[in-house]
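A.B. asks: need coordinates for the following:
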Amino acid sequence: MKIVGYETFLVAPRWQFLRIDTDEGISGWGEPIVEGRAEAVQGAVTALMEYLVGQDPLRIEEHWQVMAKGGFYRGGPVLSSALAGIDQALWDIKGRYHEVPVHELLGGPVRERVRVYTWVHGRDNAQHVEDAQAKVAKGFTAIKLNLSEALPPIPSPAQLHAAVSRVEALRAALGDGIDIALDFHGRFSTAATRQILPLLEPLLPMFVEEPLLPEFARDLRRVTESTSIPIATGERLYSRWDFRDVLPTGIAVAQPDISHAGGISEVRRIAAMAEAYDVAVAPHCPLGPITLAASLQIDLAIPNFLIQEQSLGIEYGGGNALLDYLVDPDVFSFADGHVERPTGPGLGIEVNEEVVRAAAAEGHSWRSPVLRHADGSFAEW
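C.D. replies: Take a look at the predicted model:
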């Protein structure tokens, strides 16, 4: 079997899909994307596929090594995300060739269903509570929210207390039976993080995500040793080498993104490294259905899985875009806060190519928002 061609598709709301074709009629799908930089990743996919066309798609590890290291310059979000989408598609082909789900090729499932969480949104505490209660009524047992808007390096007492009050309102309304995760989104400085974590400790968050920007990862130990709250990070780390320096800092949860961190092949290795440090894995996934399907394959195969992010309920998605690209959306039916183990071959989904092509005809040019502080200076999104 040989790879004979490929296509990329820029589709709303901010995603990119990849289809790789073989001479035996088996095609695989992947999702190579950096949100806001889709065109750059599209170019990197084109460059990598120059090597891959004509190759045997089943030699995944050989191809991963060549594509990751053979260009001399390596790593970073664009190259790693292009490689990630290609890797997903190759695993999809291999699973379809052997007529088994990818997790069967990774050693078989260690669980029968995967716990997922959803996002809550609102302009004030009352709206957050209302949205959270609606999500819980749908069966979700864990929610996540952005804790604050843009913050100065040293927030005022009013800003800190306003952020904490969001969680207080949710905990009072939901009780202790629902997990609440908090995303700092890199908006807090190291000093601000150390200010607010003690105020949040009595509310028992499931974890605090990305309390520091990735360039300050060396300071994570100062944060983890200052709080009892589990610390999570990793959506902007792209390889096992990036995680090598973070895992010993005392984080509780690693969050590699299967469309950024080298695909199924690399995230499996990152998960194994994390296990050696007693660190759980909660894959980052505010993306499309192919990324989610690939993430579920990893979730089913690793022992230190915690919980899975998914993009239903994220406001940018515009309704059910995640499901619109699937022939059978029921594969992502959530019940009691879980999704059942997919048993279809490959990634376990069937992409609706007609819908994908129609969406790609319109394309998108999504860019990350640029936020400003009150004084007009740049603020972290």
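A.B. asks: from here on, just use CA atoms for contacts and neighbour counts.
C.D. replies: OK.
A.B. asks: who are the packing partners of the helix or strand where A358 lies?
C.D. replies: Following DSSP states H and E, one finds A358 within helix 353-362. When contacts are defined as 3 or more CA pairs under 8 Å, 6 or more residues apart in numbering; DSSP states H and E, helix 353-362 packs onto strand 3-11.
A.B. asks: second chain to compare with the first, below:
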Amino acid sequence: MSGRVASTVGIIVNPHAGKDIRRLVSAAGHTSDAVKIGIMRRVAAGAIEQGVERVLMSTDTHHLAERAVEGLDGNIEFVDGPKTGSHHDTVAAAREMWKAEAGAVVALGGDGTCRDVTIGWPEVPLIPISTGTNNVFPSTVDGTTAGVAAALVATGAVESLGAPAKRVELTIDEPGKDAVAHDAALVEAALIDTAFVGARAVNDPSSIRWVVACIANPASTGLASIAGRVHPVRRDAPGGVVIRLASPGTSGTRQIRVPLAPGTFATLDVDSIEALDESTTVTLPGGGVLAYDGERDTPVSADATISVSITPSGPRLIDVESILTTAALAGQFDVRTTSAAPQFPSRKDTHGD
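C.D. replies: Modelled structure (predicted):
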């Protein structure tokens, strides 16, 4: 193994995904620790089955990783993070897996968790599994299948990583500060008219001032559903859309009904809709808190200038079905033996003539 990095699959879990305050104010489902443990165990088992040499697991305050792999055979190591009980743990785990040169990472969480992973490792080769509240970016895939696909990529058995995913990139210029700030979202960024980050979830529809989305799926819930229900944008299509909402007490150009949380609908007044071409920049006002992928994050003053663009600079998503199809066609799942090929009787021997 000297001079060569062992083929590695990383597994990152957010123990708090699917458990936030939105369960108190909406019909959002609950993703338990037991469910996450089961998924993680299946991912690890699938990766080991497919021949990966090392599995790296993120640790957390709930000890999900240790519980998930108990009794599994294979080279399993734990990434010892800060254990803050916050999104910083996810960021740190992704950064450590980058340093360890993991060939693929499987992340369990929602849109916010996926964003945190890419903060730690911007171009991570990623399979995101949805266990959060807003699940526009991740998808529902069986853990066993995800582990096998991750191992096929990590071992180099299949080379078919796609182009980088899109991101909403923001440059925030605050008067009086020496340097501008940069941030990004994987699905959407929004300005929320409030003074505090608070519980992070966006629950008041009247507080939303604008939304910029690079994925606008009308079947989604959360802030992305606002864009999705007026100007759908596929994840594999270039560019995005800018939606400006009317100020409270004023009428917009149209009204729409959107599910801002699972099972909960609101009426919004849309002021304007503007398609945003790839790498074109739009300038938007501040005055509130910026939310990224459904979670309030960064307070900005009313004097701030916010420049927003859509760029293909996100993670490299691993298409599980495509990877497995390629592997099947190449015979990657065939059982290899050293014995001679079986000898079948000829037609003459069969009929005795």
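A.B. asks: post the TM-score for the overlay when you can.
C.D. replies: Overlay of the two chains. TM-score (TM-score structural alignment, normalised by the length of the second structure): 0.26; 156 aligned residues with a CA RMSD of 6.8 Å.
A.B. asks: how about the helix holding A358 of the first structure, which residues are buried there?
C.D. replies: Going by neighbour count (16 or more other CA atoms under 10 Å), the buried part of helix 353-362 of the first structure is 356-357, 359-360.
A.B. asks: ok, then the element right after that helix?
C.D. replies: With DSSP H and E, the next secondary element past helix 353-362 of the first structure is strand 371-372.
A.B. asks: which strands and helices sit next to that following strand?
C.D. replies: Counting contacts by 3+ CA pairs under 8 Å, 6+ apart, strand 371-372 of the first structure packs against strand 378-379.
A.B. asks: for the second structure, just list every one of the helices.
C.D. replies: 22-25, 33-49, 64-68, 87-99, 111-120, 143-154, 224-228, 320-329, 347-351 (DSSP state H).
A.B. asks: mean neighbour count added to the ones you listed, as JSON lines?
C.D. replies: Converted to JSON lines, these look like this (neighbours: other CA atoms under 10 Å):
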{"stretch": "helix 22-25", "mean neighbour count": "14"}
{"stretch": "helix 33-49", "mean neighbour count": "22"}
{"stretch": "helix 64-68", "mean neighbour count": "20"}
{"stretch": "helix 87-99", "mean neighbour count": "22"}
{"stretch": "helix 111-120", "mean neighbour count": "25"}
{"stretch": "helix 143-154", "mean neighbour count": "27"}
{"stretch": "helix 224-228", "mean neighbour count": "27"}
{"stretch": "helix 320-329", "mean neighbour count": "15"}
{"stretch": "helix 347-351", "mean neighbour count": "9"}
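A.B. asks: L191 of the second structure is nearest to which of the ones you listed?
C.D. replies: helix 224-228 (12.9 Å; CA to CA).
A.B. asks: show me what the closest one is packed against.
C.D. replies: Using 3+ CA pairs under 8 Å, 6+ apart, helix 224-228 of the second structure sits against strand 208-213, strand 240-245, strand 254-261.
A.B. asks: which among these is found nearest to L276 of the second structure?
C.D. replies: Evaluated with CA to CA, those place strand 240-245 nearest to L276 of the second structure, the distance being 5.0 Å.
A.B. asks: that closest one versus strand 208-213: what angle between them?
C.D. replies: 170 degrees (axes from the mean of the first three to the mean of the last three CA atoms, to 10 degrees).
A.B. asks: in terms of secondary structure, what does strand 240-245 of the second structure contact?
C.D. replies: Applying 3+ CA pairs under 8 Å, 6+ apart, one finds that strand 240-245 of the second structure makes contact with strand 208-213, helix 224-228, strand 264-276.
A.B. asks: circling back to that earlier point, can you redo the helices of the second structure as CSV with distance to I256 of the second structure?
C.D. replies: CSV is the format used below for the helices of the second structure (distance: least, CA to CA, whole Å):
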stretch, distance to I256 of the second structure
helix 22-25, 21
helix 33-49, 35
helix 64-68, 41
helix 87-99, 32
helix 111-120, 23
helix 143-154, 37
helix 224-228, 8
helix 320-329, 35
helix 347-351, 72
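A.B. asks: quick one: closest of these to I12 of the second structure.
C.D. replies: Ranking the helices of the second structure by their distance to I12 of the second structure (criterion: CA to CA) puts helix 87-99 first, at 7.0 Å.
A.B. asks: helices or strands up against the closest one?
C.D. replies: Packed against helix 87-99 of the second structure by the contact rule (3+ CA pairs under 8 Å, 6+ apart) you find strand 8-13, strand 54-58, strand 76-79, helix 111-120.
A.B. asks: quick one, that helix and strand 8-13 angle?
C.D. replies: Relative orientation of helix 87-99 of the second structure versus strand 8-13 (the same axes, to 10 degrees): 180 degrees.
A.B. asks: make TSV out of the helices and strands packed on strand 240-245 of the second structure and add distance to M57 of the second structure.
C.D. replies: Shown next, in TSV, are these (distance: least, CA to CA, whole Å):
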stretch	distance to M57 of the second structure
strand 208-213	31
helix 224-228	30
strand 264-276	35
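A.B. asks: do you know which of these lies nearest V25 of the second structure?
C.D. replies: With CA to CA, the closest approach to V25 of the second structure among these belongs to strand 264-276: 8.4 Å.
A.B. asks: just checking, what packs against the closest one?
C.D. replies: strand 240-245, strand 254-261.
A.B. asks: circling back to that earlier point, among the helices of the second structure, which is nearest V270 of the second structure?
C.D. replies: Across the helices of the second structure, V270 of the second structure has its closest neighbour in helix 224-228 (9.1 Å, CA to CA).
A.B. asks: between the two ends of stretch 227-244 of the second structure, how far is it?
C.D. replies: 10 Å (CA to CA, to the nearest Å).
A.B. asks: ok and the helix holding A358 of the first structure relative to strand 3-11, angle-wise?
C.D. replies: Using the same axes, to 10 degrees: helix 353-362 of the first structure against strand 3-11 is 60 degrees.
A.B. asks: rewinding a little: can you redo the helices and strands packed on strand 264-276 of the second structure as CSV with mean neighbour count and distance to H88 of the second structure?
C.D. replies: CSV is the format used below for these (neighbours: other CA atoms under 10 Å; distance: least, CA to CA, whole Å):
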stretch, mean neighbour count, distance to H88 of the second structure
strand 240-245, 25, 28
strand 254-261, 18, 24
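A.B. asks: and Q42 of the first structure, how far from A379 of the first structure?
C.D. replies: Distance from Q42 of the first structure to A379 of the first structure, by CA to CA: 28 Å.
A.B. asks: look at these two and report which has more neighbours.
C.D. replies: Counted by other CA atoms under 10 Å, Q42 of the first structure and A379 do not tie: Q42 has more neighbours, with 24 against 16.
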